[in-house]
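Student: next one to model:
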Amino acid sequence: MEAVKQSESGEILPGAIFEVRDSSQNLVKRVVTDRSGHIAIDNLAPGDYSLTEVRAPRGYIKNTDPVLFTIPDEFAGDPGVMELDPLVNYKGTVELVKKNDSGNTLAGATFDLYKEDGTIVEQNLTTNQSGEIEVANLSPGKYYFMETKAPKGYQLNATKIPFEIVNEAAGKPERIELTAVNEAEENVPPITPPSGHGGETSQNGGPDSSDPLTTSSAGSDVQANKLPETGDSNATLWLILTGILLASLGGMMILRDATKKKIIRI
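Tutor: You can find the predicted model right below:
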């Protein structure tokens, strides 16, 4: 039996270790891919076998999917060499989506990608029109994104965005999906709603009592249209009568003094 170890893109991978086990899970043989990524196992008795990876090539995710094969009891002629399909190892992929706090995607955010120890992996990764960044071919390990430039009109989010590429997976690993959120800048002026004709009105159709200009104007109109009370009219009448009475008394006193002077002269 022969097989070749390779990457998803077809790159030959040496250094992968496999175990061959029979149907009773007894270890039959352990093999390592050579520089050409090749393994060969000879002298296998007829029966069912499994080929399982126990160590991945450096920088790759271990593929835990066993490869099953059978050595038949008989062949017509020379059995020859059984060749298995290529044995594939994968690396990790991560997708980061940038959104605002309303859930809308944001283009133009820039990130750097680091390993857990602070080693830079990639710089100036910018979200596309769909708000996405995708990074592939990541070796197993822990990583984090750091935002270096926020989308226009939004605050920079300086929080680390961590994730991990697992050491092993059954077949092709799933893509890691992350979401990062930006909040709008505080100094962005709010949108002013269009004003209505003649000022806003309350729900009952009258002027809005919270508007000081409307309230003041309404109060002035009420005062201008206010009629005098009955008490106010009586007070004015008494003032007029008192004035007439005082004037009459004053005139009588002047007339009396003039009469006295005439009598003295005679």
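
Student: C-alpha from now on. contacts and neighbour counts both.
Tutor: Fine.

Student: list the buried residues for stretch 138-151?
Tutor: Residues 138-140, 143-151 are the ones in stretch 138-151 that count as buried (16 or more other CA atoms under 10 Å).

Student: closest to Lys5 out of the residues you listed?
Tutor: Ser139 (17.0 Å; CA to CA).

Student: any chance of the buried residues of stretch 138-151 in CSV, with secondary structure and distance to Leu44 too?
Tutor: Output for those, formatted as CSV (DSSP: H, G, I helix; E, B strand; the rest coil; distance: CA to CA, whole Å):
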residue, secondary structure, distance to Leu44
Leu138, strand, 37
Ser139, coil, 35
Pro140, coil, 34
Tyr143, strand, 44
Tyr144, strand, 47
Phe145, strand, 50
Met146, strand, 53
Glu147, strand, 56
Thr148, strand, 58
Lys149, strand, 60
Ala150, coil, 61
Pro151, coil, 62
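
Student: just say helix, strand or coil for Gln223.
Tutor: helix (DSSP: H, G, I helix; E, B strand; the rest coil).

Student: quick one: residues contacting the residue most central in space within the chain.
Tutor: With the centre of the chain defined as its mean C-alpha position, the nearest residue by CA atoms, centre = their mean is Val181, 2.5 Å away. Neighbour list for Val181: 98-101, 157 [criterion: CA atoms under 8 Å, 6 or more residues apart in numbering].

Student: want to put them side by side, so please do this one too:
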Amino acid sequence: MPLTLNNVTLPADTCVGITALDQNYAGSFSIDLAGEYYIKELSTHEAYHPSENSPVTATYRPDGDTKEVVTLIEPIKNELKRGGINVIKVDSETGQALPGAIFRLYTIKDEKTSDLGLFTSDKNRKVSITNLEYGRYFLEEITPPKGYTVDDRITELTIDGIKDLILEITNTKTVTEISKTNDSEELLPGAAFLIKDRHDQVVSRFTSSQEPSVVRGLIAGEVYTLIEEIPPSGYVLSPDPVTFTVNEDGTINRIQLQNEQTRVVINKRDALTNLPLSGAEICVWDEMDNIAYEGSTDKSGQIKILGLIPGNYTYKEVRSPEGYIENKSKFSFTIDDKGEVIGDLEILNEPTELIIRKTDEKGHILAGAQFKITDTKGWTYRFRLEEGIYMADPNGEHTHLKTDAEGQIRVRYLPQQTYHINETKSPDGYALAGEVSVEISENSGFSTPLCIEIENQRLSSEKTTDSNNAIQVLPRTGEVPPILLNLLFFVTGTVLILIAVLKKIREKYK
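Tutor: Below you'll find the predicted structure:
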């Protein structure tokens, strides 16, 4: 019913008193008139909702003067403010929903951390946390979705009880950067790779380009193996797999792999001694008969060809080293997709060989004859003597070659050209032979040597040769000179003829 005070009727909802609760959460009002009232909470603790209106009735005692103290039987109650958090987890570039992210939610009260649990994003990319009391909270991602880097930010949230919080948190895929380079650190395109996880499952395949190759989405903290399947063209396959762990801190994994160029080594050797031969010119052709390489063997008897692409190749010697005959055989080798070289990579050369045989007119062998060999310009060749064979050598100590007990001189390593052979000393009792010209050609190898035979004519008396090649005839000791014998024969013949003539004359006149 309406209240009347001093003949004034008070309208409904008129405030007749205000009180504040004391430390015991109690308060009182002074009411002058009996009637129906309600208590309305004007303010409360920030963590609570204000209470609903609480009705109360005030009456007078029978004596009419003493006010009645009215006590609420039920205390006024406040409801604690509550709210929720909705986290949306998406890819930072595509906005794609990301399930599997795990978050930790905690509060800090009185400098103590209180964990409220772990929460995982569902297939709809959401994490929903409800019925959280009013207050300050902290949300931290501890495990990212597979293939993504963890968002290491700690997000501070406040539940105000007014509305639920909606929070979008993004993740970036892990990045692994692979560079394929040569020894000059230049990027090499065309290398084929695969990546396997710890279960030996292939998780990625890619081919290198002029830029570093980027692989996204490998699981942070996991161990992977990088394997090269095909090398860049002209390079050798990297034989060893590379094991790496994806960084968990979100930094880029950078892997650099170097490749060596394909390397073909052709060896040139002496067929007799197996020693390396320098100066041989070799030409290499590819499958299309294009020249792929031309070069000469070095002092180690090798040519080293770098960077040939996979395929089939042929090669041959186009010019032999001095003192050798050309090897006319054609050889081949193959470079496979891994850069490995398969084939015949050695060329043998026969040294040139000249055999001089010394005989008389009856074919008997003659030892002890000496010769010198000159070229067409008059240059006298020098030789070293090894196991009875004369080896052409600019530093050799021999310029005169001597026939052995078998009447032979064997000469090796003369360059292919024309030579003059001059006898400088004949065997005892023989005249010097004249100059002989020979040509060492591509057919004059040790397996088919050039053989010449030089005859000496026997002298009717012993002759020797001086240093100027003059022939001096010496009489033999105790022997009548030939001129006296001839004179004796002439006189004797004449006397016999005269005797015969005189005898015929006498017979005629008898």
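
Student: sorry, back to before: counterpart of the residue nearest to the centre of structure 1 over in structure 2?
Tutor: By TM-score structural alignment, Val181 of structure 1 lines up with Gln258 in structure 2.

Student: separation between that match and Ile169 of structure 2?
Tutor: Distance of Gln258 of structure 2 to Ile169 of structure 2, given as CA to CA, to the nearest Å: 39 Å.

Student: separation between the corresponding residue of structure 2 for Leu27 of structure 1 and Ile129 of structure 2?
Tutor: In structure 2, the residue paired with Leu27 of structure 1 according to TM-score structural alignment is Ser114. Computed as CA to CA, the Ser114 of structure 2 to Ile129 of structure 2 distance reads 16 Å.

Student: which helix or which strand is home to His420 of structure 2?
Tutor: According to DSSP states H and E, His420 of structure 2 maps onto strand 418-425.

Student: following that strand, which helix or strand comes up?
Tutor: Scanning forward in sequence from strand 418-425 of structure 2 by DSSP H and E, the next helix or strand is strand 436-439.

Student: could you tell me where that next one falls in structure 1?
Tutor: Using TM-score structural alignment, strand 436-439 of structure 2 finds no match anywhere in structure 1.

Student: would you check the span in structure 1 matched by the helix or strand that that strand is followed by?
Tutor: Moving toward the C-terminus from strand 436-439 of structure 2, the next helix or strand (DSSP H and E) is strand 450-456. Counting by TM-score structural alignment, strand 450-456 of structure 2 pairs with no residue of structure 1.

Student: continuing past strand 450-456 of structure 2, what's the next helix or strand?
Tutor: Going down the chain from strand 450-456 of structure 2, the next helix or strand is strand 463-465, by DSSP H and E.

Student: list the helices and strands that next one packs on?
Tutor: Applying 3 or more CA pairs under 8 Å, 6 or more residues apart in numbering; DSSP states H and E, one finds that strand 463-465 of structure 2 makes contact with strand 471-473.

Student: determine how far the last residue of stretch 115-129 of structure 1 lies from the first.
Tutor: 26 Å.

Student: what does it contact?
Tutor: With contact meaning CA under 8 Å, 6+ apart, stretch 115-129 of structure 1 is reached by 97-98, 106-114, 133, 141-144.

Student: show me the strands in the stretch 101-250 of structure 2, by range?
Tutor: 102-109, 112-120, 126-133, 135-143, 154-159, 165-171, 175-181, 192-196, 202-207, 213-216, 223-230, 242-245 (DSSP state E, counting those that start in this stretch).

Student: helices or strands up against the first one?
Tutor: Helices and strands touching strand 102-109 of structure 2, by 3+ CA pairs under 8 Å, 6+ apart, are strand 112-120, strand 135-143.

Student: buried set for the last one?
Tutor: Buried residues in strand 135-143 of structure 2, counting neighbours by 16+ other CA under 10 Å, are found at 135, 137-141, 143.

Student: any chance of those residues in TSV with distance to Ser296 of structure 2 as columns?
Tutor: Shown next, in TSV, are those (distance: CA to CA, whole Å):
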residue	distance to Ser296 of structure 2
Gly135	86
Tyr137	79
Phe138	76
Leu139	73
Glu140	70
Glu141	67
Thr143	63
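
Student: end to end, how far does stretch 154-164 of structure 2 reach?
Tutor: 19 Å.

Student: ok so, going back, now the helices and strands packed on strand 102-109 of structure 2 as JSON lines including distance to Val246 of structure 2?
Tutor: JSON lines is the format used below for these (distance: least, CA to CA, whole Å):
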{"stretch": "strand 112-120", "distance to Val246 of structure 2": "22"}
{"stretch": "strand 135-143", "distance to Val246 of structure 2": "14"}
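
Student: mind checking which of those is nearest Ile342 of structure 2?
Tutor: Across those, closest to Ile342 of structure 2 is strand 135-143 (CA to CA), at 51.2 Å.
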